[in-house]
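[1] sequence and computational prediction follow.
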Amino acid sequence: MARILVVEDDDTIGTAVARSLTLHGHEVAWAQDGGSAIRETARAPFDLVLLDLGLPDLDGLAVCREIRPALPDAVIVILTARDDEMDVVLGLESGGDDYLVKPVRLAELHARVRAHLRRAEAGRHDPPVDLGDLTVDFASRRVTVAGTEVHLRPREYDLLARLASQPGTAVSREVLIAEVWDENWFGSTKTLDVHVAGIRRQLSAAGGASMPTLVTLRGHGYRLDPPS
């Protein structure tokens, strides 16, 4: 199945989550503080990280920023007792792909893990899409601009790939949330906006003489327009 790192200082929660994930066939490592999490990610790759923000030694947001470069293709799901929208945005901007508010129900946790791992395999047989200097290669999950790779986070890639699969077509926020995150997902819609902003920053920094435009459709969603 998948290699999963659980970063949680609470013995009861950590034991329950790690045991449940193991019973579902995953290979699980458990770190009880930020320093241990950073060392774990330096030693071995992981497919998914469950990261509690309330750690005893380091701020969880700082840990997220530290481990993201070491795990560019991993999904980082933030576990937080902070249901404030600004805390969610800060977590996503620090490198997180998704979040769950504690206390986390194991059924919801497993559903979210399955959705993220399944999405990583989706679209592998579709041909690449070329939109001017931008190429989205579904088989390799690579994005390039004029031949130079652009390193997107996993959910940023999934979001761009979904829009690139139907260039020029309006896609609602509800459809994007359901297809890129989870059809049963609920929470702050800022999750989508933060990832769109990240895509725009990365593509803008990559340059390119002929680039598509990621258009915001107020009250509806987004559209990726081919270059004119």
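    The structure has been received and is ready for your questions.

[2] all contacts plus neighbour counts: C-alpha atoms, from now on.
    OK.

[3] other residues contacting stretch 188-199?
    85, 88-89, 92-93, 98, 152, 155-156, 159-160, 173, 177 (CA atoms under 8 Å, 6 or more residues apart in numbering).

[4] buried subset of those residues?
    The neighbour-count test (16 or more other CA atoms under 10 Å) marks 88, 89, 92, 93, 98, 152, 155, 156, 159, 160, 173, 177 as buried among the contacts of stretch 188-199.

[5] just the ones of those residues in helices?
    Secondary structure from DSSP state H places 88, 89, 92, 93, 155, 156, 159, 160, 173 of the buried ones among the contacts of stretch 188-199 in helices.

[6] please convert those to a markdown table, extending it with distance to residue 3.
    Output for these, formatted as a markdown table (distance: CA to CA, whole Å):
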| residue | distance to residue 3 |
| --- | --- |
| 88 | 25 |
| 89 | 26 |
| 92 | 22 |
| 93 | 24 |
| 155 | 18 |
| 156 | 21 |
| 159 | 23 |
| 160 | 25 |
| 173 | 31 |
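
[7] quick one: which of the residues you listed is nearest residue 147?
    residue 160 (17.2 Å; CA to CA).

[8] how about the contacts made by that closest one?
    Neighbouring residues of residue 160 by CA under 8 Å, 6+ apart: residue 199.

[9] distance of it relative to residue 154?
    Per CA to CA, to the nearest Å, residue 160 is found 10 Å from residue 154.

[10] repeat that for residue 129.
    In terms of CA to CA, residue 129 sits 18 Å off from residue 154.

[11] who has more neighbours out of the two?
    residue 154 (20 against 17; other CA atoms under 10 Å).

[12] shouldn't the more buried one be in contact with residue 75?
    Yes - proximity of residue 154 to residue 75 meets the contact threshold set by CA atoms under 8 Å, at 6.2 Å.

[13] alright, now check it against this:
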Amino acid sequence: MRPHDLPDIGVHLDPATRLLHGPAGATTLTTKQSALLSALLDAHADTVPRQNLLEAVWDVTWVGAHRALDVHIAALRARLAATGGPHGPRIETVRGLGYRLVPPGP
């Protein structure tokens, strides 16, 4: 596993330790949070479909609504806010498609 360190995102994720560093602090992510953030980082701000995230993180093909993904995304959003600060990166919901990581901004 390689560390994710994208200057335009403003945070650093070490997948081996699941440690997320940002300008406002550091925190350890859960295994699923780390896998979700890695998938979003790998997409380089492109939208990642819900099904792709489910398959990447849970390694299953899910038919129908899967609210576990939403719960993990909500927790990851809180962790990003805590480490990235008020103008740090955020996860945006793309209605009907999935999620994407938005770089820091005002």
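    Alright, I've got the coordinates. Note that the coordinates shown come from a computational prediction; the quantities given were computed from them, not determined experimentally.

[14] quick TM-score on the pair, please.
    Between these two chains, after superposing, the TM-score reads 0.80 (TM-score structural alignment, normalised by the length of the second structure); 103 aligned residues with a CA RMSD of 2.2 Å.

[15] could the contacts of stretch 188-199 of the first structure go into CSV alongside distance to residue 142 of the first structure?
    Putting the contacts of stretch 188-199 of the first structure into CSV (distance: CA to CA, whole Å) gives the following:
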residue, distance to residue 142 of the first structure
85, 31
88, 27
89, 25
92, 21
93, 21
98, 21
152, 9
155, 13
156, 11
159, 13
160, 11
173, 24
177, 21
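
[16] mean deviation, the biggest helix by length in the second structure versus the first structure?
    Ranked by residue count under DSSP H, the longest helix found in the second structure is helix 67-84. Aligned to the first structure and superposed, helix 67-84 of the second structure gives a mean residue distance of 1.4 Å (mean CA distance after the TM-score superposition for the first structure).

[17] now which residue in the first structure aligns to residue 25 of the second structure?
    Counting by TM-score structural alignment, residue 25 of the second structure corresponds to residue 148 in the first structure.

[18] list the residues that contact its match.
    Residue 148 of the first structure makes contact with residue 206, according to CA under 8 Å, 6+ apart.

[19] likewise residue 93 of the second structure?
    Residue 93 of the second structure sits in contact with 99, 100, where contact means CA under 8 Å, 6+ apart.

[20] thought residue 134 of the first structure was touching residue 146?
    Yes - Residue 134 of the first structure lies in contact with residue 146 (CA under 8 Å); the separation is 6.6 Å.

[21] identify the contacts common to the two.
    By the contact definition CA under 8 Å, 6+ apart, residue 134 of the first structure and residue 146 are jointly contacted by residue 208.

[22] neighbour count for these two, which is higher?
    Neighbour comparison, residue 134 of the first structure and residue 146: the larger count goes to residue 134, with 27 against 15 (by other CA under 10 Å).

[23] identify the residues contacting the closest residue to the more buried one other than its chain neighbours.
    Spatially, and ignoring its direct neighbours in sequence, residue 134 of the first structure is nearest to residue 145 (4.6 Å; CA to CA, 6 or more residues apart in numbering). Applying CA under 8 Å, 6+ apart to residue 145 of the first structure gives the contacts 133, 134, 135, 203, 206, 207, 208.

[24] list only buried entries from the residues you listed.
    Counted by 16+ other CA under 10 Å, the contacts of residue 145 of the first structure give 133, 134, 135, 203, 206, 208 as buried.

[25] grab the most central residue of the second structure for me.
    For the second structure, residue 37 is the residue whose C-alpha lies nearest the centre (CA atoms, centre = their mean; 2.7 Å).

[26] who's in contact with residue 30 of the first structure?
    Neighbouring residues of residue 30 of the first structure by CA under 8 Å, 6+ apart: 5, 6, 7, 8, 14, 18.

[27] what residue in the second structure is paired with it?
    Using TM-score structural alignment, residue 30 of the first structure lines up with nothing in the second structure.

[28] which residues in the second structure form strands?
    Ranges of strands in the second structure, per DSSP state E, are 4-6, 11-14, 19-22, 25-28, 48-49, 90-94, 98-102.

[29] let's have those in a markdown table, adding distance to residue 42 of the second structure.
    Below are the strands of the second structure laid out as a markdown table (distance: least, CA to CA, whole Å):
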| stretch | distance to residue 42 of the second structure |
| --- | --- |
| strand 4-6 | 8 |
| strand 11-14 | 12 |
| strand 19-22 | 15 |
| strand 25-28 | 19 |
| strand 48-49 | 10 |
| strand 90-94 | 14 |
| strand 98-102 | 10 |
